[in-house]
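Peer 1: Here's a sequence, model it:
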Amino acid sequence: MSSTATTAGQGYRQAKDWNANQYLKFEQERTRPVRDLLAQIPASSPRRVVDLGCGPGNSTEVLVSKWPDARISGMDSSPDMIEKARARLPSVEFELGDLNTWTPTNTEEKVDVFFSNAVFQWVPSEKRLPLISRFIEMQAPGGVFAFQVPDNFLEPSHAMMRETASEANKPWTATLKDRQPALARFQSTQEIYDALSPLCQTINVWHTHYYHVLENHEAVVEWVKGTGLRPFVDPLSEEERKGFVEAYLERIKKVYPVSVDGKVILKYPRLFVVAVRK
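Peer 2: As a prediction, the model looks like this:
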């Protein structure tokens, strides 16, 4: 996804509904990892495919194009995202649901491919791999679970969010003191492998760094407004939010150099996993 939260929980309990229009400002860049993940899925003609955390349907659209004969559906916890997805792909079934408890409506029909783009980073750390395992356990042998997550917890774009939130004596300090997102860096390759290998015959893991050329530092802020910045600004009042974003922008200007043409390069690491059920 693009980045879409599909679970409400400890890590993001203050979030409001997601803004699909904000998310889609960088649709081309957010959809590229979808295609990169899809290219590694060893399923030539699946019958049943589910897009977990489908967002506004940009990832689902790629799946429909790849497998036009499959029964493809999407689910997400955001009403705004589901509304946009249904408008985009009216012939595809989209369902509002909580990733933590969601199950396919027809449990007798095994899901051949579970696909997830930029979702599981929003799940509290200790729940991520057990939740992924729960979905894999639903699949028949040969079923594929494929997911991608941003791996930018330590990148300046995200470190500056935490630093800004931790500033003392700011208008937002009191509001965020007890409400900072309880998110952690995604699990290591070893942890992923050890958790999934009892269930899977093959596990393909890789890491890609994308370098997005953006117009300026303000564009970096616009990018993260649609995803990573939301847990910090959603709990704030309008005035607090404005001050927070301005302070964050000043930090961003210090850590991302301006290129000779005035543009700014945003490094964006992503982690990919394709697991095949035993």
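Peer 1: Could you use CA atoms for every contact and neighbour count after this?
Peer 2: Will do.
Peer 1: If we ignore the residues flanking it in sequence, what's nearest Lys16?
Peer 2: Spatial nearest neighbour of Lys16, excluding adjacent residues (CA to CA, 6 or more residues apart in numbering): Asp234 at 6.3 Å.
Peer 1: Look at that neighbour and say how many residues are nearby.
Peer 2: By other CA atoms under 10 Å, 15 other residues sit near Asp234.
Peer 1: give the contact list for it.
Peer 2: Asp234 sits next to Gln14, Ala15, Lys16, Arg241 when contact means CA atoms under 8 Å, 6 or more residues apart in numbering.
Peer 1: do that again at 10 Å, thanks
Peer 2: By CA atoms under 10 Å, 6 or more residues apart in numbering, Asp234 lies in contact with Tyr12, Gln14, Ala15, Lys16, Asp17, Arg241.
Peer 1: Could you also give me the structure for this second sequence? I'd like to compare it with the first:
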Amino acid sequence: MHSSPNWDPRQYLRHAGHRTRPFLDLLARIPDLPTAPGRPPRIADLGCGAGNVTVLLFDRWPDAHVTGLDNSAEMLEAARAHTAPEDGGGLLDFRPADAAHWVPDETFDLIVSNALLQWVPGHPESFPAWIAALRPGGTFAFQVPGNFTAPSHTILADLCDAPHWRDRLSTHGERPAPVLDPAAYLERLAALGCEVDAWETTYIQMLTGTDPVLDWVKGTALRPVLTALQDDPTARDAFLAEYADLLRKAYPPGPHGTAFPFRRIFAVARKAE
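Peer 2: Next comes the predicted model:
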């Protein structure tokens, strides 16, 4: 089993606009949170990353107490540069936590997760504990990539398993069945007594620049490979050159950029009151 990938907040944020849009679409479908006089909403952002979407929660709930959770020291360092807006009265803090083992030790009105759970094998098994940590009428909401059969990922998996890379990378190019389909998430969450809204969307993202799909995956799917080859720059550069050539053929540039379809899966589960 290989170690967790190293994360690069600057690389991840190079495509912040495209990466933020699914979170905004998720946020728009979250129902009103439980309220009580004098008690601001309590929110956990599980897998907060660099904190760039965490702060968007204050647009909806300006007086909330929001805690961002992540297991990457690099991401948490970047996240701590963010603060809650001064005029809303909210609180923002960040803490280390591994979603694979996180069991809430307090009660929340909202647990939200953006593009994290695909990295957590067996994450649906944690749903009962997370739903149990919600106040009555609280919400668990998440979105995950659903593009693991797209060329960007299948080419990566095939290349890692090619004879000249297999010994070093055969376990780094794919994550078998990392996410469920929307219907399966709906069934899991409904069985926990929640009212569930589940759907999927394919965004046709127009990327620009040199080798833009490679630049995109450098921030996410390619992290395990870059981590595995970090001590061998020659091998890393050779792998990237080979992968880039294959991506150019799979995603040829057009007159306005390179169209990069990206499927996302969403679920919003409201706990019974």
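Peer 1: before we move on, back to that, give the equivalent position in structure 2 for the residue nearest to Lys16 of structure 1.
Peer 2: Using TM-score structural alignment as the criterion, Asp234 of structure 1 maps onto Thr227 of structure 2.
Peer 1: ok but that match is inside a helix, no?
Peer 2: Yes: counting by DSSP: H, G, I helix; E, B strand; the rest coil, Thr227 of structure 2 is located in a helix.
Peer 1: Quickly note the distance from it to Gly122 of structure 2.
Peer 2: 23 Å (CA to CA, to the nearest Å).
Peer 1: Please enumerate the helices of structure 1.
Peer 2: 20-23, 27-38, 58-66, 79-88, 125-137, 156-165, 173-177, 189-196, 217-225, 230-233, 238-255 (DSSP state H).
Peer 1: Go through the ones you listed and pick out the most buried.
Peer 2: Most buried of the helices of structure 1, by mean neighbour count (mean count of other CA atoms under 10 Å): helix 230-233, with a mean of 23.
Peer 1: mean per-residue distance, that helix to structure 2?
Peer 2: Its aligned residues in structure 2 lie a mean 2.1 Å from helix 230-233 of structure 1 after superposition (mean CA distance after the TM-score superposition for structure 1).
Peer 1: Which strands or helices does that helix pack on?
Peer 2: helix 156-165, helix 173-177, helix 217-225, helix 238-255 (3 or more CA pairs under 10 Å, 6 or more residues apart in numbering; DSSP states H and E).
Peer 1: Quick check: which of those helices is nearest to Arg185 of structure 1?
Peer 2: Nearest of these to Arg185 of structure 1, taken as CA to CA: helix 156-165 at 10.9 Å.
Peer 1: With structure 2 overlaid, how far apart is that closest one on average?
Peer 2: With mean CA distance after the TM-score superposition for structure 1, helix 156-165 of structure 1 departs from structure 2 by a mean of 1.0 Å once superposed.
Peer 1: I'd like the distance from that helix to the chain centre, please.
Peer 2: Relative to the chain's own centre, helix 156-165 of structure 1 is displaced by 18 Å; criterion: CA atoms, centre = their mean, to the nearest Å.
Peer 1: what sits up against it?
Peer 2: The contact list for helix 156-165 of structure 1 (CA under 10 Å, 6+ apart) reads 152-154, 166, 170, 172-177, 179-181, 220-221, 223-224, 228-229, 231-233, 244-252, 254-256, 266-268.
Peer 1: and the angle for that helix with helix 217-225?
Peer 2: For helix 156-165 of structure 1 against helix 217-225, the angle by axes from the mean of the first three to the mean of the last three CA atoms, to 10 degrees is 80 degrees.
Peer 1: Report the aligned residue range of structure 2 for helix 156-165 of structure 1.
Peer 2: Using TM-score structural alignment, helix 156-165 of structure 1 pairs with 151-160 in structure 2.
Peer 1: and the gap between Leu117 of structure 2 and Ala184 of structure 2?
Peer 2: From Leu117 of structure 2 to Ala184 of structure 2 the distance is 15 Å (CA to CA).
Peer 1: Equivalent analysis for Trp61 of structure 2, please.
Peer 2: To Ala184 of structure 2, Trp61 of structure 2 is 30 Å away according to CA to CA.
Peer 1: before we move on, what about Pro151 of structure 2?
Peer 2: In this structure, Pro151 of structure 2 and Ala184 of structure 2 are 24 Å apart, going by CA to CA.
Peer 1: now Ala141 of structure 2
Peer 2: Taken as CA to CA, the span from Ala141 of structure 2 to Ala184 of structure 2 is 15 Å.
Peer 1: Which residue in structure 2 aligns with Cys54 of structure 1?
Peer 2: Cys54 of structure 1 maps onto Cys48 in structure 2, by TM-score structural alignment.
Peer 1: If you drop the residues flanking it in sequence, what lies closest to its match?
Peer 2: Gly68 (5.1 Å).
Peer 1: Thr227 of structure 1 contacts Gln22, doesn't it?
Peer 2: Yes: using CA atoms under 10 Å, Thr227 of structure 1 makes contact with Gln22 at a distance of 8.9 Å.
Peer 1: which one in structure 2 is aligned with Val220 of structure 1?
Peer 2: Using TM-score structural alignment, Val220 of structure 1 pairs with Val213 in structure 2.
Peer 1: In contact with that match, which residues?
Peer 2: Residues counted as contacts of Val213 of structure 2 (CA under 10 Å, 6+ apart) are Ser152, Met206, Leu207, Ala244, Leu247, Arg248, Ala250, Tyr251, Pro252, Thr258, Ala259, Phe260.
Peer 1: how close does the nearest residue to Ala100 of structure 2 once chain neighbours are set aside get to Pro34 of structure 2?
Peer 2: Nearest residue to Ala100 of structure 2, sequence neighbours excluded (CA to CA, 6+ apart): Val120, at 5.7 Å. Using CA to CA, we find Val120 of structure 2 at a distance of 28 Å from Pro34 of structure 2.
Peer 1: Which one's more surrounded, these two?
Peer 2: Higher neighbour count among Val120 of structure 2 and Pro34: Pro34, with 19 against 15, using other CA under 10 Å.
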